[in-house]
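Asks: Turn this into a structure:
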Amino acid sequence: MGLVQICPFCGERDETRDHLFFACPYTYTLWLQVLGTLLRPPPSSDLGENVDRIAAISNDRLGSIVARLSFQVAIYYIWRERNERRHSQVARPVEQLVRIIDKTIMQRIMSTRYYGKQKLAGLLQL
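Replies: The predicted model follows:
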């Protein structure tokens, strides 16, 4: 249609999928705070590279579970925050969104039987 989509987080003129998911300074800061301690070296701002790195985590079962869950929850809340900003003009700071994501991840782990299994005992700690 030729409409220009402006990023609601940083004001970048072209809001693309790759920009929205981690090339934007707001979402990359959020990504670093959510997953920065799980991936070494720190996560990239490139969506495809992040997907590949998370999919390649196979030697650490707990890390793989937490990384995949963190990725899914981060994507969901970034999209939700984007829509909130577009439709309600309500903006949350990165720190608040990180706390919400962290809480959601912990609640998801506790709502499953993961944390009760002996092999997965360290999931919440991670």
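Asks: Please count neighbours and contacts with C-alpha atoms only from this point.
Replies: Will do.
Asks: Quick check: chain neighbours aside, which residue is closest to the spatially most central residue of the chain?
Replies: Of all residues in the chain, the one closest to the mean position by CA atoms, centre = their mean is Ala74, 2.5 Å from it. Leaving aside its sequence neighbours, Ala74 sits nearest to Ile101 (CA to CA, 6 or more residues apart in numbering; 6.5 Å).
Asks: How about the secondary structure of that neighbour?
Replies: helix (DSSP: H, G, I helix; E, B strand; the rest coil).
Asks: Surely it touches Val73?
Replies: Yes: judged on CA atoms under 8 Å, Ile101 makes contact with Val73 at a distance of 6.4 Å.
Asks: So for the two, which residue has more residues nearby?
Replies: Remark: of Ile101 and Val73, Ile101 carries more neighbours, 23 against 19, as counted by other CA atoms under 10 Å.
Asks: So which bits of the helix ranked longest in the chain are buried?
Replies: If each helix of the chain is counted by residues according to DSSP state H, the longest one is helix 61-88. Of the residues in helix 61-88, 62-71, 73-75, 77-78, 81-82, 85 count as buried by neighbour count, 16 or more other CA atoms under 10 Å.
Asks: Proceed likewise with the subsequent sequence, for comparison:
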Amino acid sequence: MSVPEVCVLCSAAPETHHHLFFECSFSSSVWNYFASKVWDNPPQDIHSVAAWINLHRSSSPQARYIIRLMFQSSIYLIWKERNKRIFTTQVTSAFGVRSAVDRQIRDRLLSIKPSPAFQPPLLQFFFACTRPP
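Replies: Below you'll find the predicted structure:
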């Protein structure tokens, strides 16, 4: 099978993990859309995101959980979009992927049983972060 060396999401640079998930204009628009809701200056590489999650134990448990979920969902759906473009030639816009990330996050948060450890509840915290007042 022949897989292109150039990023199939932006066609602007060779595809590396760092480019695909953080430098690519398509991917960065997805990641920054969500990360900027929680961070003033979101990290722009996987190591910085992981370091932030590990170092900011003083942040609320809700914030750490939501950030991990945003990160996991963004990475998963960007990778899924990349593969869809290569293997089926179907294309979804960055807006469509952002909508899918939002839906995946909401579905996951809805499936979590309410817990006294998370006050306010995670879904309420997510809406407070991502929706204007």
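Asks: With both chains overlaid, what TM-score comes out?
Replies: Superposed pair, TM-score by TM-score structural alignment, normalised by the length of the first structure: 0.86. Supporting alignment: 121 aligned residues with a CA RMSD of 1.7 Å.
Asks: what sits against the residue nearest to Ala74 of the first structure?
Replies: Val34, Ser70, Val73, Ala74, Tyr77 (CA atoms under 8 Å, 6 or more residues apart in numbering).
Asks: how about the helices in the first structure?
Replies: Going by DSSP H, the first structure shows helices at 17-18, 25-35, 47-56, 61-88, 94-111.
Asks: Could you export those as CSV, including distance to Lys119 of the first structure?
Replies: Shown next, in CSV, are these (distance: least, CA to CA, whole Å):
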stretch, distance to Lys119 of the first structure
helix 17-18, 36
helix 25-35, 22
helix 47-56, 20
helix 61-88, 9
helix 94-111, 14
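Asks: which stretch among the ones you listed comes nearest Pro8 of the first structure?
Replies: Nearest of the helices of the first structure to Pro8 of the first structure, taken as CA to CA: helix 61-88 at 6.3 Å.
Asks: Average offset of that closest one relative to the second structure?
Replies: Superposing on the second structure places helix 61-88 of the first structure at an average distance of 0.6 Å from its equivalents, by mean CA distance after the TM-score superposition for the first structure.
Asks: That helix to helix 25-35, inter-axis angle?
Replies: 150 degrees (axes from the mean of the first three to the mean of the last three CA atoms, to 10 degrees).
Asks: How far does helix 61-88 of the first structure sit from its chain's centre?
Replies: Taking the mean of its C-alpha atoms, helix 61-88 of the first structure sits 4 Å from the chain's own mean (CA atoms, centre = their mean, to the nearest Å).
Asks: Same question for stretch 16-33 of the first structure.
Replies: So, by CA atoms, centre = their mean, the centroid of stretch 16-33 of the first structure is 9 Å from its chain's centroid.
Asks: Over to stretch 25-34 of the second structure?
Replies: 8 Å.
Asks: again with stretch 47-64 of the second structure
Replies: 15 Å.
Asks: So which bits of it are buried?
Replies: Val49, Ile53, Gln62, Ala63, Arg64.
Asks: do stretch 115-126 of the second structure as well
Replies: For stretch 115-126 of the second structure, by 16+ other CA under 10 Å, it's Pro121, Leu122, Leu123, Phe126.
Asks: now do stretch 86-103 of the first structure
Replies: Val94, Leu97, Val98, Ile101, Asp102.
Asks: Could you do stretch 26-34 of the first structure as well?
Replies: Tyr26, Thr27, Tyr28, Thr29, Leu30, Trp31, Leu32, Val34.
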